[in-house]
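A.B. asks: Here you go, sequence then predicted model.
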Amino acid sequence: MKASILGLCVFALGIVLAFAQSNSSASNSTSAEQEIITLSKDKWQWMSDKNVDKLAGLFDEKSMFVHMGGSWGKSQELEVIKSGNIWYKKASVYSTTFHLIGNTAILLSDLDLVAVVGGNEVTNPFMVTEVYVKENGKWMMGQLSFSRLMRPVKN
């Protein structure tokens, strides 16, 4: 009888601890999710403002950028923004999906991007993939990819 009661108590304690750990993980994910969404919004504004100093602090040295016309690293992306070869004029984000895997955050955003490319203003519907890695308590962008969507522009 004592063994049954002890077993039941251990079982109940295990459920309580598992629930507490699950809530803690969800809270950490929610906190990271809000942090990344805010960081992404800031990034779009910095890109619009051509604020390469802020972007240089966000982009990891090994970061990669994938566009419709090619792919390149941090220094070329910053130069493209600074020179105005691509001006990320306005991003209208309609929805985001967040995934956290260890210290890596993946944000998928359905958006319309108004950009000036080669002196011509264009608007494209994109699914943008942003990958952030948290090192030494700071989120750094590791990758940014633009995938053109088949849907019409919404704005």
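C.D. replies: Thanks, I have it.
A.B. asks: contacts and neighbour counts: CA atoms only from here.
C.D. replies: Noted.
A.B. asks: chain center to stretch 43-63, what's the gap?
C.D. replies: In terms of CA atoms, centre = their mean, to the nearest Å, the centre of stretch 43-63 is found 13 Å from the chain centre.
A.B. asks: List the residues that contact V153.
C.D. replies: Counting by CA atoms under 8 Å, 6 or more residues apart in numbering, V153 makes contact with 112, 123-125.
A.B. asks: part of a helix, is it?
C.D. replies: No: V153: not assigned to a helix; according to DSSP: H, G, I helix; E, B strand; the rest coil it is coil.
A.B. asks: Below is an additional structure, to be compared with the one above:
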Amino acid sequence: MKNLILSLFLILANMNLLSAQSSNNPTEQEIINLSKQKWQWMADKKSEELADLFDAQSMFVHMGGAWGKEQELNIIKSGGIWYKKADIHDVSVKLIGNTAIVLNRITLLAVVGGNEVTNPFMVTEVYIKENEEWKLGSLSFTKLMTSEK
């Protein structure tokens, strides 16, 4: 009897966990997937895909400065910054009309100026939906003072 009750409890606990994990609506999930894809394109230096994703007026804020789309793409192409791997720990999406604000808490492994560095960041991404297509309008890195995962 104890085993039956314990098994039933574990099944119910797993069902609650699964429903909590899938609580994003379809648009939020679409944005989360797009954000993850963007990190992979950045790691793979896929500048053509990124050029399509980045809005013509997009802005990028880094620890070393802020600049627009063309400079960001040139930095990625040249290897000035190589976003080797973004370990995503937490992600949240807020939808406001045709705008999506994504917060990613990540640990970023990157090569900057030939030096491999690892930093914890809260990254803010702003996407705008135009003509049924999401475009990245802003990407901002805020370095966190803790490296907790």
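C.D. replies: Arrived safely, thanks for sending. Everything numeric in this text was worked out from a predicted model, so none of it was measured.
A.B. asks: related to what we said a few turns ago, which among the contacts of V153 of structure 1 end up buried?
C.D. replies: 112, 123-125 (16 or more other CA atoms under 10 Å).
A.B. asks: all strands of structure 2, in order?
C.D. replies: Assigned by DSSP state E, structure 2 shows strands spanning 54-62, 65-68, 81-96, 99-112, 115-130, 133-143.
A.B. asks: will you turn the ones you listed into JSON lines that also has distance to K149 of structure 2?
C.D. replies: Shown next, in JSON lines, are the strands of structure 2 (distance: least, CA to CA, whole Å):
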{"stretch": "strand 54-62", "distance to K149 of structure 2": "21"}
{"stretch": "strand 65-68", "distance to K149 of structure 2": "26"}
{"stretch": "strand 81-96", "distance to K149 of structure 2": "6"}
{"stretch": "strand 99-112", "distance to K149 of structure 2": "8"}
{"stretch": "strand 115-130", "distance to K149 of structure 2": "9"}
{"stretch": "strand 133-143", "distance to K149 of structure 2": "14"}
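A.B. asks: K36 of structure 2 is nearest to which of the ones you listed?
C.D. replies: For the strands of structure 2, proximity to K36 of structure 2 was assessed by CA to CA; strand 81-96 is nearest, at 8.5 Å.
A.B. asks: Next, the mean deviation of that closest one compared to structure 1.
C.D. replies: Here strand 81-96 of structure 2, set against structure 1 after superposition, deviates by a mean of 0.3 Å using mean CA distance after the TM-score superposition for structure 1.
A.B. asks: Where in structure 1 does that strand fall?
C.D. replies: Mapping strand 81-96 of structure 2 onto structure 1 (TM-score structural alignment) gives residues 86-101.
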